[in-house]
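Student: sequence first, then the predicted structure, then my questions.
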Amino acid sequence: MNDDITKQFWKALDASPYVMVGLTGERQHHIPMNAQLDKDANSAFWFFTATDNRLAGGGPAMAQFASKGHDLYACIAGTLRREDNRAVLDKLWNNSIAAWYERGKDDPKLVLLRFDLEDAEIWTAEPSLKGMFKLATGMTMKGSELGKHAEVAL
């Protein structure tokens, strides 16, 4: 089951790559970020940001994700690190990123952060037929009747 739910997670993140990210242990609200995915990397994603963004310094972090259809949710633990590999920046660069940086890839405020994923909890909201009936009639639900839950190493 864990492989199945992990595949569902990556597919959902690819379809809607928006996550809320915050540094672990900080008393600051998480902020929305657009995850840049690399199909060859299954344990990391990236964010373009600016040097004055509170995440720019990196460190232990958490990301929250809700799929576009609200049928998959994830809480992801990992570590944010500056990505200094120019080849990665070139591979992930696109017009929607360029719109934010006046001097393009050489903008002095540009920072590329890599989020190295450690583990996650993933939930799906796929009610069974019995679960849908219980929801509609107000009967007591069991968690397994609403969807799946897994703790996974990413």
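Tutor: Looks like it came in fine.
Student: CA atoms for contacts and neighbours, from now on please.
Tutor: Will do.
Student: distance of the residue nearest to the spatial centre of the chain relative to K130?
Tutor: Nearest to the mean C-alpha position of the chain, by CA atoms, centre = their mean, lies V19 at 4.7 Å. The spacing between V19 and K130, counted by CA to CA, to the nearest Å, is 32 Å.
Student: and for L23?
Tutor: On the measure of CA to CA, L23 and K130 end up 40 Å apart.
Student: out of those two, which sits in the more crowded spot?
Tutor: Summary of the neighbour comparison: L23 and K130, criterion other CA atoms under 10 Å, with L23 having more neighbours (23 against 12).
Student: what's near enough to touch the residue lying closest to that one once chain neighbours are set aside?
Tutor: Computed as CA to CA, 6 or more residues apart in numbering, the closest residue to L23 that is not its neighbour in sequence is A61, at 4.2 Å. With contact set as CA atoms under 8 Å, 6 or more residues apart in numbering, A61 has these partners: 21-24, 77-80.
Student: below is structure B, check it against A:
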Amino acid sequence: MANLEKFHENPQKQLLEELQDAMCVMLGSTDEEEHMQPMTPQIDTDENVIYFYSDRFSELGKTIAVNPGTVHLCHISKDYQACVKGRLTAHHDKATIDKFWDQKVAAWYPEGKDDKELMMLKFVPHDAAIWASDANPLTFMYEMAKANIKHEEPELGEMKTVDL
């Protein structure tokens, strides 16, 4: 269950915490013809920036290399959802590659940190729409039954937009 107290007090911090725990998010492209794709976020909480290891020869990598810009990032879990808008650019800092490098990342790049396919993407969030719920399964069933009886929408959580 999402912590609604955090949702009200510091939704920006909660969003970064949620993304840090995410195995992957869906990341968009500046080319509207391309589909979003699953990517593993690397959260820099000091800068409030999200990095992604990518492939410079992939559709996304090639697009962002020549056309950086505004994209959407989507995160969905059982009780927390977010759509984040921000600027996505290629990022060429070796220190960033080193900072987040681990065995899971290494599995994708056989030649290591100097793999010719490796590129970093930098996502600077601008704003987000977020939804959170602290409803347990019993509350969910109750709210659904009540909504059907009273012909109204169930009360299962909250939504807000925030600047980041």
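Tutor: Okay, I see it. Just so you know, these numbers come straight off a predicted model, no measurement behind them.
Student: TM between them?
Tutor: For this chain pair, the superposition-based TM-score is 0.84 by TM-score structural alignment, normalised by the length of the first structure; 150 aligned residues with a CA RMSD of 2.3 Å.
Student: quick one: the lengthiest strand in the second structure aligns where in the first structure?
Tutor: Taking residue count as the measure and DSSP state E as the definition, the longest strand of the second structure comes out as strand 118-132. In the comparison with the first structure, strand 118-132 of the second structure aligns to the range 110-124 (TM-score structural alignment).
Student: comparing that stretch with the second structure, how large is the average distance?
Tutor: Following the fit onto the second structure, the mean deviation recorded for stretch 110-124 of the first structure is 0.6 Å by mean CA distance after the TM-score superposition for the first structure.
Student: all strands of the second structure, in order?
Tutor: Taking DSSP E to define them, one finds strands in the second structure at 25-27, 37-39, 42-44, 49-55, 69-76, 80-91, 118-132, 158-163.
Student: in JSON lines: the ones you listed, plus distance to V105 of the second structure.
Tutor: JSON lines is the format used below for those (distance: least, CA to CA, whole Å):
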{"stretch": "strand 25-27", "distance to V105 of the second structure": "16"}
{"stretch": "strand 37-39", "distance to V105 of the second structure": "11"}
{"stretch": "strand 42-44", "distance to V105 of the second structure": "11"}
{"stretch": "strand 49-55", "distance to V105 of the second structure": "8"}
{"stretch": "strand 69-76", "distance to V105 of the second structure": "20"}
{"stretch": "strand 80-91", "distance to V105 of the second structure": "16"}
{"stretch": "strand 118-132", "distance to V105 of the second structure": "10"}
{"stretch": "strand 158-163", "distance to V105 of the second structure": "30"}
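Student: any idea which of these gets closest to E17 of the second structure?
Tutor: Closest approach to E17 of the second structure among the strands of the second structure is made by strand 42-44 (8.7 Å; CA to CA).
Student: Provide the aligned range in the first structure for the closest one.
Tutor: Strand 42-44 of the second structure falls opposite residues 36-38 of the first structure when the two are matched by TM-score structural alignment.
Student: mind listing what's buried in the matching stretch?
Tutor: Buried residues in stretch 36-38 of the first structure, counted by 16 or more other CA atoms under 10 Å: 36-37.
Student: show me how far that stretch is from its chain's centre.
Tutor: Mean C-alpha position of stretch 36-38 of the first structure versus that of the full chain (CA atoms, centre = their mean, to the nearest Å) differs by 10 Å.
Student: just stretch 58-75 of the first structure next, same as before
Tutor: Going by CA atoms, centre = their mean, the spacing between the C-alpha centre of stretch 58-75 of the first structure and its chain's C-alpha centre is 5 Å.
Student: first-to-last residue distance for that stretch?
Tutor: With CA to CA as the measure, stretch 58-75 of the first structure spans 18 Å from end to end.
Student: same check on stretch 35-42 of the second structure?
Tutor: First-to-last distance for stretch 35-42 of the second structure - CA to CA - comes to 21 Å.
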